[in-house]
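> structure for this input, please:
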Amino acid sequence: MMFRALALLLLAAPAAAQDRFSPSDLDPLAVSAPTEVMVLGTPHLSAAPDDFTTDMLEPVLQRLEAFAPTHIAIEAVSGEHARFLAAEAARYPGVAEQFAGTALRLSGLAGETVALTPGEAESEAAGLAGTAMTPAGHRETAALFARAGDPWSALVHWLQIPEGARTAGGPVGEELAAALDRLAASRNESAAIGAVLAARLGHDRVWPMDDWTAGDLFLSVVPRLQAAIESDPALQGVMSDPAMAETQAAYRRLTSPEEVLEVYRLFNEPGAQPARAAAEWGAFLRAAGDAEAARARVVAWEARNLRMAAHILEATRGMPGARVLVIVGASHKPYLEAALDDLALVDIVEFE
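Predicted coordinates:
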């Protein structure tokens, strides 16, 4: 009898393996509307041609506005994470300056007039959410977000002040006002798309969702990866892969509103995502010269994307029917969609 039971168990094993649980299996039980997430894979606009201007993004902005997001998440670190990276500089050399330098500098500038710690300023700014604001109120909230280490949300409020009134005053000193103006004019998609759209929609903030906690793992293998790239055919061929070459060539087309829209459609074409991910990240899995270092690079990348997905989820606070726009470098798009699509009550919406 025991042998018969064991045989039946073994026969059933493959079927059981196919019945693994997915959180999305629970969707039919829900009584509330799902969260809709649009992941906008973007070229990094700092690498656009010299004749690119941010007003060329208007056709893209109009399509995103039609999605009517309730939350906008951006590829930037939170003020809390910026302070963590700065405090742990020995563990993350150079990371705070590269990925949180603007946030930390504006926090310091705002600290000259805002007599709160960054954490206190963040709580104060959050408490103002949903309140009707005059230009003076937007100026005060911009200063609070800047002090909190969230310059992008500070910019959301700065842009909601009529252009002629965007001047120093109250808690916004001359240097902070100039810094916010520079941020507004920057070729950074978190500003040119995220903050601009959030201001247009009257949002209280944007939601920084990047996370470099696994950056120490990545940094630990950089010298070995640099050596491997010089000798490993799998890594040397990444940029010549047709899928990668197409997106790199597309940067040169960012020269008119019509071309910019077509480039964004190209970067977000659903059917193209598997080939691009295979070209860019499959190369590290194929690398034989230093397989351990290459695998560590993939692990750090996947961990970063999983943490991003968690921050996106947390931003909604479980709001039924939330619509989240995620603005992120195009390489992240397939990973974030894969992580989010498997969760309960999350529906992926495509950019068209």
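> can we go C-alpha only for contacts and neighbour counts from here?
Will do.
> just how off-centre is stretch 319-328 within its chain?
12 Å (C-alpha atoms, centre = their mean, to the nearest Å).
> for that stretch, buried residues please.
Buried residues in stretch 319-328, defined by neighbour count with 16 or more other C-alpha atoms under 10 Å: 322, 323, 324, 325, 326, 327, 328.
> just the ones in strands from these, please.
The members of the buried residues of stretch 319-328 that map onto strands under DSSP state E are 323, 324, 325, 326, 327, 328.
> so the third one sits against residue 38, correct?
In other words, residue 325. Yes: in terms of C-alpha atoms under 8 Å, residue 325 counts as a neighbour of residue 38; the distance is 5.0 Å.
> circling back to that earlier point, can you put the ones in strands among the buried residues of stretch 319-328 in TSV and add distance to residue 154?
TSV is the format used below for these (distance: C-alpha to C-alpha, whole Å):
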residue	distance to residue 154
323	22
324	20
325	19
326	18
327	17
328	19
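> ok, residue 231 - contacts?
residue 289 (C-alpha atoms under 8 Å, 6 or more residues apart in numbering).
> hmm, try it at 10 Å
Counting by C-alpha atoms under 10 Å, 6 or more residues apart in numbering, residue 231 touches 287, 289.
> between the buried residues of stretch 319-328, which sits nearest residue 232?
residue 328 (29.0 Å; C-alpha to C-alpha).
> closest to residue 213 among the ones in strands among the buried residues of stretch 319-328?
For these, the minimum distance to residue 213 (C-alpha to C-alpha) is 17.7 Å, reached by residue 328.
> list the residues that contact residue 9.
Contacts for residue 9 were tallied using C-alpha under 10 Å, 6+ apart; they are 3, 16.
> tell me which element it falls in.
helix 2-18 (DSSP states H and E).
> do the same with residue 209
Using DSSP H and E, the element containing residue 209 is strand 207-210.
> quick check: buried residues in that strand?
Within strand 207-210, the residues scored as buried using 16+ other C-alpha under 10 Å are 207, 208, 209, 210.
> thinking the second one is in contact with residue 99, fair?
No: with contacts defined as C-alpha atoms under 10 Å, residue 208 does not count as touching residue 99, sitting 11.6 Å away.
> now do the shared contacts for those two.
Common contacts of residue 208 and residue 99, defined by C-alpha under 10 Å, 6+ apart, comprise 75, 76, 77.
> now do the first one against residue 288, distance only.
With distances defined as C-alpha to C-alpha, to the nearest Å, the gap from residue 75 to residue 288 amounts to 32 Å.
> got it, and the last one?
To residue 288, residue 77 is 33 Å away according to C-alpha to C-alpha.
> all strands of the stretch 1-150 of the chain, in order?
Along the stretch 1-150 of the chain, the stretches classed as strands by DSSP state E, counting those that start in this stretch are 35-42, 71-77.
> I'd like the structure of this one too, to check against the first:
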Amino acid sequence: MRAIWAAAMALAGAATVAPAQDYRPTFRPDMLTDRPAGAPNDVLVLGSAHLSTLPKSFQPERVTPLVDRLAAWRPTAVASENISGLHCDAMRHQHPLHAEAVDGYCYDPAAAGRATGLDVAAANAAVERQLADWPATPSPAQRRRLAMLFLAAGEPASALVQWLRLPPAERRAGNSLTDAAVAEIRRRAIDRNETALIAAPLAARAGLERVWSVDDQSFVGAPMDDAAYGAAIAKAWDNPASKARAAADAALIARLGAPDGLLDLYRAFNAPDYAAQAYRGDWGAALTELSAQGYGRRYVAYWETRNLRMVANIRELLGRAPGTRLVAIVGASHKGYYEAYLHQMRDVALADTAAVLR
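The predicted structure follows:
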């Protein structure tokens, strides 16, 4: 009888269990109407082209109207899609797991570390101490020293900000900034990427001292057949939505030579419907990929994890100075995820990027 009773109870319980996809949490931070004390944390997410992939005919000075509009928004912080020196240092200590990410995305601060006698952690601590006691009008010597500390800390974008804030006649070695460090900064100043052409100049224009690195490439998935994985994802991407998006992007890139060509590209990448278009051709298609290994779903796991971690870095940054006005520059494919996750935060107000770019 006990066995029959247990079976009956099990069946009754099964009948009341709702499918997982039907469950909705009752606590929805995005639906709450309370407001934090003081000025809000305003975040403007700029979905960016990866400028290094644009044709050689792209002229870097075309970014000026874009930077002008971002500067007019009056940011008090700028974040870019770079991995922080501290995070790269942590991944180097787990090199077998992160060799590809470290080699592909991390700046090597070893030479700057030898020159200063500081490892990455110590250099970051020294940067924090310097900025905590930073004068309203720092001398060129102080800026050169801070630039060198940023290099040792694994933050070359912030070293470039200090360089750009120096008067041209003061952009030289000295005060611990070595000739090799100057060569590194000068090389980075002419890189054709969004950190060198947008983030660092914007921070300098806004009177800021650094660019915040918020990327994360530390995802570690289960071992798999990389060739089969790549083939499965490529097959998922072979769909009408993906082709339509590629054609639209190509048409915009073909117009880069026009006076507002680059600005029009950014307007399209930050239009309200861009994220949904990208999703249909990319992650939405990957979720329905039919390989027995679930390669598409593994890919989406990587993508969502990376975006969650980047947004967590942004949220941590906003906590340093409540009332921050942050421009977060990231590849256009990330923008929809950035905004969706940030929108859930009770102390974050999103700005309309499309309105700023008009």
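> picking that back up, quick check: neighbours shared by residue 325 and residue 38 of structure 1?
With C-alpha under 10 Å, 6+ apart as the test, residue 325 of structure 1 and residue 38 both reach 64, 67, 69, 72, 349, 351.
> could you measure from the counterpart of residue 42 of structure 2 in structure 1 over to residue 347 of structure 1?
Matched to structure 1 by TM-score structural alignment, residue 42 of structure 2 sits across from residue 36. Using C-alpha to C-alpha, residue 36 of structure 1 is found at 5 Å from residue 347 of structure 1.
> at which residues are the helices of the stretch 151-300 of structure 1 located?
151-159, 174-184, 189, 196-200, 215-231, 233-236, 242-250, 257-267, 273-286, 291-315 (DSSP state H, counting those that start in this stretch).
> actually the stretch 1-150 of structure 1, not the one I typed
2-18, 58-67, 79-87, 95-110, 118-127, 135-148.
> export the ones you listed to JSON lines and append columns for distance to residue 184 of structure 1.
Shown next, in JSON lines, are these (distance: least, C-alpha to C-alpha, whole Å):
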{"stretch": "helix 2-18", "distance to residue 184 of structure 1": "50"}
{"stretch": "helix 58-67", "distance to residue 184 of structure 1": "15"}
{"stretch": "helix 79-87", "distance to residue 184 of structure 1": "19"}
{"stretch": "helix 95-110", "distance to residue 184 of structure 1": "13"}
{"stretch": "helix 118-127", "distance to residue 184 of structure 1": "20"}
{"stretch": "helix 135-148", "distance to residue 184 of structure 1": "13"}
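> chain center to stretch 126-135 of structure 2: distance?
Taking C-alpha atoms, centre = their mean, one finds stretch 126-135 of structure 2 lying 25 Å from the centre of the chain it belongs to.
> cool, and stretch 148-167 of structure 1?
Averaging C-alpha positions (C-alpha atoms, centre = their mean) puts stretch 148-167 of structure 1 20 Å from its chain's average.
> do stretch 216-232 of structure 1 as well
Distance of stretch 216-232 of structure 1 from the chain centroid (C-alpha atoms, centre = their mean) equals 24 Å.
> please say which position in structure 2 residue 157 of structure 1 maps to.
By TM-score structural alignment, residue 157 of structure 1 lines up with residue 162.
> count of neighbours near that match?
Neighbour count of residue 162 of structure 2, defined by other C-alpha atoms under 10 Å: 27.
> so it touches residue 145, yeah?
Yes: Residue 162 of structure 2 is within contact range of residue 145, at 9.4 Å (criterion: C-alpha under 10 Å).
> who touches the aligned partner of residue 318 of structure 2 in structure 1 in this structure?
Aligning on TM-score structural alignment places residue 318 of structure 2 opposite residue 316 in structure 1. Applying C-alpha under 10 Å, 6+ apart to residue 316 of structure 1 gives the contacts 35, 70, 71, 72, 207, 322, 323, 324.
> farthest pair in these?
Spatially, the most separated pair among those is 35 and 207, at 15.7 Å (C-alpha to C-alpha).
> out of the shared contacts of residue 325 and residue 38 of structure 1, which is most surrounded?
Among those, residue 72 has the most neighbours (other C-alpha under 10 Å), with 28 neighbours.
> show me what that one aligns to in structure 2.
Under the alignment (TM-score structural alignment), residue 72 of structure 1 maps onto residue 78 of structure 2.
> so what's that match closest to, chain neighbours aside?
In this structure, residue 78 of structure 2 finds its nearest non-sequential neighbour in residue 327, 4.9 Å apart by C-alpha to C-alpha, 6 or more residues apart in numbering.
> tell me the counterpart of that neighbour in structure 1.
For residue 327 of structure 2, the residue aligned by TM-score structural alignment is residue 325.
> go on, residue 194 of structure 2?
Mapped onto structure 1 by TM-score structural alignment, residue 194 of structure 2 lines up with residue 189.
> its match and residue 60 touch, don't they?
No: proximity of residue 189 of structure 1 to residue 60 does not meet the contact threshold set by C-alpha under 10 Å, at 11.6 Å.
> the more surrounded of those two?
Neighbours per residue, other C-alpha under 10 Å: of residue 189 of structure 1 and residue 60, the larger number sits with residue 189, 22 against 19.
> distance of that one from residue 271 of structure 1?
Applying C-alpha to C-alpha, the value for residue 189 of structure 1 to residue 271 of structure 1 is 24 Å.
> residue 313 of structure 1 and residue 319 of structure 1, how far apart?
For residue 313 of structure 1, the distance to residue 319 of structure 1 equals 10 Å [C-alpha to C-alpha].
> so what sits against both of these two?
Shared contacts of residue 313 of structure 1 and residue 319, defined by C-alpha under 10 Å, 6+ apart, comprise residue 35.
> excluding sequence neighbours, find me the nearest residue to the aligned partner of residue 140 of structure 2 in structure 1.
Aligned counterpart of residue 140 of structure 2 in structure 1: residue 135 (TM-score structural alignment). Spatial nearest neighbour of residue 135 of structure 1, excluding adjacent residues (C-alpha to C-alpha, 6+ apart): residue 161 at 5.2 Å.
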